[in-house]
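Engineer: following is a predicted model, sequence given first.
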Amino acid sequence: MSIEKQPTGSVERVEIQSRFLQQSREVHIYLPHNYSPLYKYPVLYFNDGSDYESMGRMISLLNHRFADRHARRFLVVFVPVDKSVRRDEYHPEGSKHSAYVRFFADELIPLIEERYAAFPMGPARGIVGSSLGAVAALHTLLTYPRKFHYLALQSGAFHESSFQQVEAKGRELATVPIYQVVGLQEDRFQSASGKVIDLLALNRKMRDLLQSGGVDVEYGEYDHDHTWGFWQEDLPRLLDHFARHTSF
């Protein structure tokens, strides 16, 4: 008796010559096993793309998910980052942050929608990030509110400038479904500089600020620390949320 193999998607690697970042960047595009250029798909973009692929085990998760023929299909774009410049690109006050956001919105998205069968509309685009990658995702959406419809924040390492921007532009997020999680053990997170930060309190503050502006936030706190084990475990919930809130 033969055992039917689980269908597997494919991952394509694409080089982008960025005039904003003044360098070539590689991104990885996951296509479901039954991807067809005859259809149009929503797209979910991930900051820290290589980490989501390896430590988040996203490829296996996506293969398993799309083996169900009833599952809503979408494309996933993993955007790797050089760890040596991660803070410069992701932090809202980083020296390369503005260039990274412009690369993401004005170079990456047009290329994906030119090469693949992606819906070329904001309601079909989402961004995901964890820790400082969540901050970069939030600020990308705040800078280009009409280009995105969905935002997922895992253990966001928010800064004062993030709260200021949400206060100033929060009304533009009113139509954006936001998924947000944090670990209960993240109340004493030690940053790379050695500073101890209460990420749990910062996430609660961000949730309250977003909700006070009329934003639909699905918020969860779990008994976890600031680790990939937590974010990996959370990914099925995140993907379910994205599928439910994508209207295509």
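Structural biologist: Cool, got the structure. Numbers count the residues shown, from 1 in each chain.
Engineer: only C-alpha atoms for contact and neighbour calcs from this point on.
Structural biologist: OK.
Engineer: got the residue ranges for the strands in this structure?
Structural biologist: Along the chain, counting by DSSP state E, strands occupy 10-18, 23-31, 43-46, 75-78, 125-130, 150-154, 178-183, 189-190, 196-197, 217-222.
Engineer: so what's residue 237 up against?
Structural biologist: For residue 237, the contact set (Cα atoms under 8 Å, 6 or more residues apart in numbering) is empty.
Engineer: buried set for the top helix by length along the chain?
Structural biologist: For the chain, the helix with the greatest residue count under DSSP state H is helix 228-244. Neighbour-count burial for helix 228-244 flags 228, 230-232, 234-235, 238-239, 241-243 (criterion: 16 or more other Cα atoms under 10 Å).
Engineer: possible to save the strands of the chain as TSV with distance to residue 165?
Structural biologist: TSV is the format used below for the strands of the chain (distance: least, Cα to Cα, whole Å):
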stretch	distance to residue 165
strand 10-18	26
strand 23-31	28
strand 43-46	21
strand 75-78	26
strand 125-130	17
strand 150-154	15
strand 178-183	16
strand 189-190	23
strand 196-197	20
strand 217-222	17
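Engineer: mean neighbour count and distance to residue 107 for these - can I get that in CSV?
Structural biologist: Formatted as CSV, the strands of the chain follow (neighbours: other Cα atoms under 10 Å; distance: least, Cα to Cα, whole Å):
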stretch, mean neighbour count, distance to residue 107
strand 10-18, 14, 7
strand 23-31, 17, 11
strand 43-46, 25, 13
strand 75-78, 23, 13
strand 125-130, 25, 14
strand 150-154, 26, 19
strand 178-183, 25, 24
strand 189-190, 16, 34
strand 196-197, 14, 34
strand 217-222, 15, 29
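Engineer: comparison target, given below:
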Amino acid sequence: MPATELTGSVERVHIDSRFLGETREVHVYLPHNYSPLYKYPVLYINDGSDYMMMGRMISLLNERFADIRATRFLVVFVPVDKSKRRDEYHPHGAKHEAFLRFFAEELVAAVEGRFATFPMGPARGIMGSSLGATVALHTVLEYPRKFHYLALQSGAFKGTTYEQVEGRRDLATVPVYMVVGLQEERFETNGNVYDLLDANRRMRDLLQAQGVDVDYAEYDADHTWGFWQEDLPRALDHFVRQLAF
């Protein structure tokens, strides 16, 4: 008979946010061998629904944790209403500051109050792609002691973000994983064209100038979920390597 597939579980958590003025739902992935007797690091994911569906991340995590030698961690998928995405994710968005406060102050407290986690910065990481990577970086800029890891896939970085990174020597304790596609030098959206390849190279150089350990790579790929999905195993491996306990 075939072996029983080891699958994790996904729990829905509802958070009444006073900063956003609404109830937000997040999805928390627990490995199949999760136990409240242990404590786990946590990786928070922006654009959570997209990572679950288009990134097929649940299947990837199930495969990963089927290996009993794999370091276990929890993954919090944070969905976003696409109609509000720019308001919350863009540095100039109307709800950007409120989203950062929700993420760092309400979301983390809700997750750590319900699940067995390490309540410390080095055990918390954030991942995102495109504008989701941008808001991940801004979350760490605003709360550098609360999050000590970043995975940035094809970040959509612009002037404000570079200005806020400049001179931030306190970021030196935050390991950063960055990837971008060579075909992203002409990314078109809403009638505008952006050179995301150059934007990521510039951000890499700026972060390194602040003393940040940046694991950076460029691939023959474009600004698509096919690229980011293929990259996920590398990103998760990097996250695990940075855990100091």
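Structural biologist: Here it is on my side, so go on. Everything numeric in this text was worked out from a predicted model, so none of it was measured.
Engineer: re earlier: between the longest helix of structure 1 and strand 217-222, how many degrees?
Structural biologist: 150 degrees (axes from the mean of the first three to the mean of the last three Cα atoms, to 10 degrees).
Engineer: which residues in structure 2 does helix 228-244 of structure 1 align to?
Structural biologist: Aligned by TM-score structural alignment, helix 228-244 of structure 1 corresponds to residues 225-241 of structure 2.
Engineer: mean shift between the matching stretch and structure 1?
Structural biologist: After superposition onto structure 1, stretch 225-241 of structure 2 sits on average 0.2 Å from its aligned residues (mean Cα distance after the TM-score superposition for structure 1).
Engineer: nearest to residue 203 of structure 1, of the strands of structure 1?
Structural biologist: Distance to residue 203 of structure 1, taken as Cα to Cα, is lowest for strand 178-183 among the strands of structure 1, at 6.8 Å.
Engineer: the residue mapped onto residue 108 of structure 2 from structure 1 and residue 68 of structure 1: what is the separation?
Structural biologist: Alignment note (TM-score structural alignment): residue 108 of structure 2 maps to residue 109 of structure 1. Between residue 109 of structure 1 and residue 68 of structure 1 the distance, using Cα to Cα, to the nearest Å, works out to 28 Å.
Engineer: can you check residue 221 of structure 1 too?
Structural biologist: 29 Å.
Engineer: leaving out chain neighbours, which residue sits closest to residue 184 of structure 1?
Structural biologist: Spatial nearest neighbour of residue 184 of structure 1, excluding adjacent residues (Cα to Cα, 6 or more residues apart in numbering): residue 223 at 5.0 Å.
Engineer: likewise residue 89 of structure 2?
Structural biologist: Using Cα to Cα, 6+ apart, the nearest residue to residue 89 of structure 2 is residue 135, at 5.0 Å.
Engineer: shouldn't the one you found be in contact with residue 91?
Structural biologist: Yes. Assessed by Cα atoms under 8 Å, residue 135 of structure 2 is found in contact with residue 91 at 7.3 Å.
Engineer: these two: which is more packed in?
Structural biologist: residue 135 (29 against 20; other Cα atoms under 10 Å).
Engineer: tell me where structure 2 has helices.
Structural biologist: 48-53, 57-65, 85-89, 96-101, 108-114, 131-142, 159-165, 196-209, 225-242.
Engineer: can you list contacts of the shortest one?
Structural biologist: Outside of helix 85-89 of structure 2, the residues within contact range by Cα under 8 Å, 6+ apart are 93-99, 131-132, 134-135.
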